[in-house]
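Chemist: Everything below, folded, please.
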Amino acid sequence: MKNMKRLAVLLIFILTVTSFTGCSKKEDSSKTTVTDEDNTVDTDKNNNNEKESDTSADTDKEAQKNDSEELPDFIIEDTDTTITYINPMGNEQTVTKNPEKVVVLMNSILDIWYLSGGEAIARVSGSTNVPEAAKDIEDVGKVNAPSVEKILSLEPDLVILSSGRSQHVEMEDILKDNNIEYAYVDVSTNPYDSFIDVLRIFTKITGRDDIYETEIKELEDNVTTICDKVKDEEKPNVVILFGSSKYVKAQLPNGLVGNMVEMLGANNIITDAPVKNSSTVDFSLEKILEEDPDVILVVPMGDLEKVKTRMKEDLESNDAWGTLTAVKEGNIHYLPPELFHYKPNARYPEAFEYLAKILYPQVFEK
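Modeler: Reported below is the predicted structural model:
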């Protein structure tokens, strides 16, 4: 009997152990499922990380694309619709791109505007530096006295002005009050660099980067080639005389010809500027005699014969004039105004080559 009870107890014990073992397996199975779910979550996280990484990479690529063009320091921001730059007066200026109605208040600037793919509805009087396509557009008066009333009546989207003219600077408040956008530029100081800088601004406004990257880059390359061609030559001493029927002055290195002479490596013997931003100064014959230049360049303004008469009266009548090396060797050159008095713009390579042949004849006679 006792044996029967012991057997019953043993059976109950076996059944109990088996039951616990089964629960233990279910719990393990449950843990495995949870672990798999965790792995699934982790996999999702990994997928999300990969997506975030891809998005980040795309953003980086876009940023690299936007940063691929190296803009000059004076351009602060270039967006699809506007360009913001520091104008020559030191002020931040934002201009909306692709304006339809443009008025340009200086013809040498007008010429650069058209080189940049722009068009205008009005300009100032005159014929020099006026593109063929702009000859018959509206005339709004003289460069130093434009008609504000006429400009406002045209309701322009953009007015382009010269920061070097006080009459233009005085128009700023009027244009602001009438909600008319305007852009100040300067092409008078260090003219060649200013010319390139203004082209960069204008091609941004017109949306014609293609012009800057092809035609303008080619122009720059041609000028650089000419300058490089003479860089190892002995540098001549030069005086640049700016002559009219009324006076003769000397041009400084920041003037149109002075800038080109400097880029070609020659030495301008007149460098002092008593008046800030002036490109011409009064001079003494004694200074020229002291420095004894190798080359004398004359930039005529107005009638050439009247300029020559003024030169004779002011300089050549002095006996000491004939002692100058440049005079004795026949190195006095009257420069064509279309290249050296007015802005050459697209003809800059031609102007540089013309001047280089005078300053370094030995290079171009080879």
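Chemist: drop to CA atoms for contacts and neighbour counts, all remaining ones
Modeler: OK.
Chemist: how close does the closest residue to residue 84 other than its chain neighbours sit to residue 6?
Modeler: Sequence neighbours aside, residue 94 is the residue nearest to residue 84 in space, at 4.2 Å (criterion: CA to CA, 6 or more residues apart in numbering). According to CA to CA, to the nearest Å, residue 94 stands 102 Å off from residue 6.
Chemist: More neighbours: those two, which one.
Modeler: Set side by side, residue 94 and residue 6 show more neighbours around residue 94, with 19 against 11, by other CA atoms under 10 Å.
Chemist: mind checking the SS state of that one?
Modeler: Look at residue 94: counting by DSSP: H, G, I helix; E, B strand; the rest coil, its state is strand.
Chemist: That one against residue 85, yeah?
Modeler: Yes: the pair residue 94 and residue 85 qualifies as a contact (CA atoms under 8 Å) at a distance of 6.5 Å.
Chemist: Can you name the element that comes right after the longest helix seen in the chain?
Modeler: Secondary structure of the chain per DSSP state H: the longest helix is helix 2-67. Next along the chain after helix 2-67, taking DSSP states H and E as the criterion, comes strand 75-78.
Chemist: what does that next one contact?
Modeler: Contacts of strand 75-78 with the rest of the structure, by CA atoms under 8 Å, 6 or more residues apart in numbering, involve 83, 84, 85, 86, 201, 204.
Chemist: Now do the helix or strand harbouring the last one and strand 92-96, the angle between them.
Modeler: Yep, that's residue 204 we're talking about. Using DSSP H and E, residue 204 falls within helix 191-206. Angle, helix 191-206 to strand 92-96, by axes from the mean of the first three to the mean of the last three CA atoms, to 10 degrees: 50 degrees.
Chemist: Could you name the helices and strands sitting against helix 191-206?
Modeler: Where contact means 3 or more CA pairs under 8 Å, 6 or more residues apart in numbering; DSSP states H and E, helix 191-206 is packed against strand 82-86, helix 107-115, helix 256-263.
Chemist: Can you list the buried residues in stretch 155-165?
Modeler: Buried positions in stretch 155-165, judged by neighbour count with 16 or more other CA atoms under 10 Å: 156, 157, 158, 159, 160, 161, 162, 163, 164.
Chemist: could I get those as CSV with secondary structure and distance to residue 122?
Modeler: Below are the buried residues of stretch 155-165 laid out as CSV (DSSP: H, G, I helix; E, B strand; the rest coil; distance: CA to CA, whole Å):
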residue, secondary structure, distance to residue 122
156, coil, 9
157, coil, 12
158, strand, 11
159, strand, 10
160, strand, 11
161, strand, 12
162, strand, 15
163, coil, 19
164, coil, 20
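Chemist: Proceed likewise with the subsequent sequence, for comparison:
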Amino acid sequence: MNKQAILASSFVLLLMAGCGAASDSGARTSTHAQAATITVTDFAGREVTVPYPPARIIALSNGDMDIVNALGGNLVGRPTSEAETELSHIEEVGTTHELDLEKITFLRPDIVLGNAVLNAKDASMIESIGSQMVLTEANSVSDIQAQTRLLGKILDQSAKAEELVQTIDAKILEMQNSKLASQPRVLMIYGAPGTYLAALPNSLSGDLLELAGGVNIASDYPELDSYPHYAQLNTERIVEADPQLILIMTHGQPEAVKDGFFKEMQVNAAWNGITAVKNGQVHVLPSDLFGTNPGTKVTKALDELHALLKDVN
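Modeler: Next up, the predicted model:
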């Protein structure tokens, strides 16, 4: 092969190598330009692909809001609430029961955190505005821990999430090591003006009561079809069980709920013979800890319950 042929062949090889390099570089740039994503399975069993990590987050429940805040996520929307909190400056967007789509659209969230039962119907609507809905729920302390791990994974904060989970485990162990002299009989009531239901063991509050060392007198009450974690109050059975402590939970208007409950009791004089009523052991629990999922503040909820139970002993 003459010199000119060798030079020509070398040039072709260099050109091909250059094209290949340019092609590889272009592929890397394209991949780099695409936003990173992660696919997770939410509490409704849905596989959801979301930005990793999401830059703008809306929470429709206090529990999700608290956990995202504890993990350092950027909240741009929060549940509407009567209570003032450290996050009150964040825009309110409604609740799991009734969300404000106009506000949510305006805030351009990457993800919206909703309830697995209440907001499954809203997922397609949220997707239509270019966001993704991730569904969670908390009917037990272990649910809150799983919720924390899921959000930690989404936010690229799994290590921090595990720290929060371990803090809850430590509080549970503390409860187990601080056994009460006896296990008080307790009636836990979820109340709204005119509506009062007994919390069952399969509810978050029922789980908290058991972990704190109390006995739920409504443990064998039949669950409601529409609210499977609660039961109708049965005055005859309540009087028979004679609770030593009656605890009332509410989302808001605690005094109105308590006054309404006392009026309900006055209608039936049998309530006056119950130990809890005679001893003044009827209390409205803090709404941020018991009227809703408290998120990482579940440790404070356990402390609150344990102190009330100890006072009865």
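Chemist: What residues of the helix holding residue 204 of structure 1 count as buried?
Modeler: Neighbour counts over helix 191-206 of structure 1 (16+ other CA under 10 Å) mark 191-192, 194-206 as buried.
Chemist: following it, which helix or strand shows up next?
Modeler: Criterion used, DSSP H and E; the element after helix 191-206 of structure 1 is helix 209-211.
Chemist: what about the next helix or strand after that next one, how far off from structure 2?
Modeler: Remark: after helix 209-211 of structure 1, the chain's next helix or strand is helix 217-229, criterion DSSP H and E. Superposed on structure 2, helix 217-229 of structure 1 shows a mean distance of 2.3 Å to its aligned residues (mean CA distance after the TM-score superposition for structure 1).
Chemist: how about residue 205 of structure 1, what's its partner in structure 2?
Modeler: Under the alignment by TM-score structural alignment, residue 205 of structure 1 pairs with residue 154 in structure 2.
Chemist: what's near enough to touch the residue nearest to its match when sequence neighbours are not counted?
Modeler: Closest residue to residue 154 of structure 2 apart from its sequence neighbours, by CA to CA, 6+ apart: residue 53 at 5.9 Å. Taking CA under 8 Å, 6+ apart, we find residue 53 of structure 2 in contact with 36, 37, 154, 155, 156.
Chemist: likewise residue 339 of structure 1?
Modeler: Residues near residue 339 of structure 1 by CA under 8 Å, 6+ apart: 347, 348, 351.
Chemist: now, among the residues you listed, which is nearest to residue 41 of structure 1?
Modeler: Nearest to residue 41 of structure 1 among those: residue 348, at 68.0 Å, using CA to CA.
Chemist: tell me which element the closest one falls in.
Modeler: Per DSSP H and E, residue 348 of structure 1 falls inside helix 348-359.
Chemist: chain center to the next helix or strand after that helix: distance?
Modeler: Remark: after helix 348-359 of structure 1, the chain's next helix or strand is helix 361-364, criterion DSSP H and E. Centroid separation for helix 361-364 of structure 1 versus its chain: 32 Å, with CA atoms, centre = their mean, to the nearest Å.
Chemist: Dump the contacts of residue 53 of structure 2 into TSV; add distance to residue 310 of structure 2 as well.
Modeler: Shown next, in TSV, are the contacts of residue 53 of structure 2 (distance: CA to CA, whole Å):
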residue	distance to residue 310 of structure 2
36	51
37	48
154	39
155	39
156	40
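Chemist: Stretch 276-287 of structure 1: which residues count as buried?
Modeler: Buried-residue list, stretch 276-287 of structure 1, by 16+ other CA under 10 Å: 279, 280, 281.
Chemist: how about those residues in JSON lines, adding secondary structure?
Modeler: What follows is those, written out as JSON lines (three-state DSSP):
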{"residue": "279", "secondary structure": "coil"}
{"residue": "280", "secondary structure": "strand"}
{"residue": "281", "secondary structure": "strand"}
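Chemist: what's the distance between the residue nearest to residue 150 of structure 1 when sequence neighbours are not counted and residue 174 of structure 1?
Modeler: Excluding the flanking residues, the one nearest residue 150 of structure 1 by CA to CA, 6+ apart is residue 140, at 6.2 Å. Applying CA to CA, the value for residue 140 of structure 1 to residue 174 of structure 1 is 16 Å.
Chemist: One more: residue 318 of structure 1?
Modeler: In terms of CA to CA, residue 318 of structure 1 sits 52 Å off from residue 174 of structure 1.
Chemist: Next: residue 28 of structure 1.
Modeler: Counting by CA to CA - residue 28 of structure 1 and residue 174 of structure 1 are separated by 85 Å.
Chemist: now swap in residue 323 of structure 1 and tell me
Modeler: Using CA to CA, residue 323 of structure 1 is found at 56 Å from residue 174 of structure 1.
Chemist: One more: residue 155 of structure 1?
Modeler: For residue 155 of structure 1, the distance to residue 174 of structure 1 equals 13 Å [CA to CA].
Chemist: what do the two both touch?
Modeler: Counting by CA under 8 Å, 6+ apart, nothing touches both residue 155 of structure 1 and residue 174.
Chemist: hmm, back to that, how near is the aligned partner of the residue nearest to residue 154 of structure 2 in structure 1 to residue 15 of structure 1?
Modeler: Aligned counterpart of residue 53 of structure 2 in structure 1: residue 98 (TM-score structural alignment). Here residue 98 of structure 1 is placed at a distance of 91 Å from residue 15 of structure 1 (CA to CA).
Chemist: How many residues are close by the residue lying closest to residue 165 of structure 1 once chain neighbours are set aside?
Modeler: Using CA to CA, 6+ apart and skipping the chain neighbours, the partner closest in space to residue 165 of structure 1 is residue 144 (7.2 Å). Counted with other CA under 10 Å, residues neighbouring residue 144 of structure 1 total 13.
Chemist: In structure 2, what residue corresponds to residue 144 of structure 1?
Modeler: Match for residue 144 of structure 1 (TM-score structural alignment): residue 97.
Chemist: my guess is that match contacts residue 118, does it?
Modeler: Yes: counting by CA under 8 Å, residue 97 of structure 2 touches residue 118, with 6.5 Å between them.
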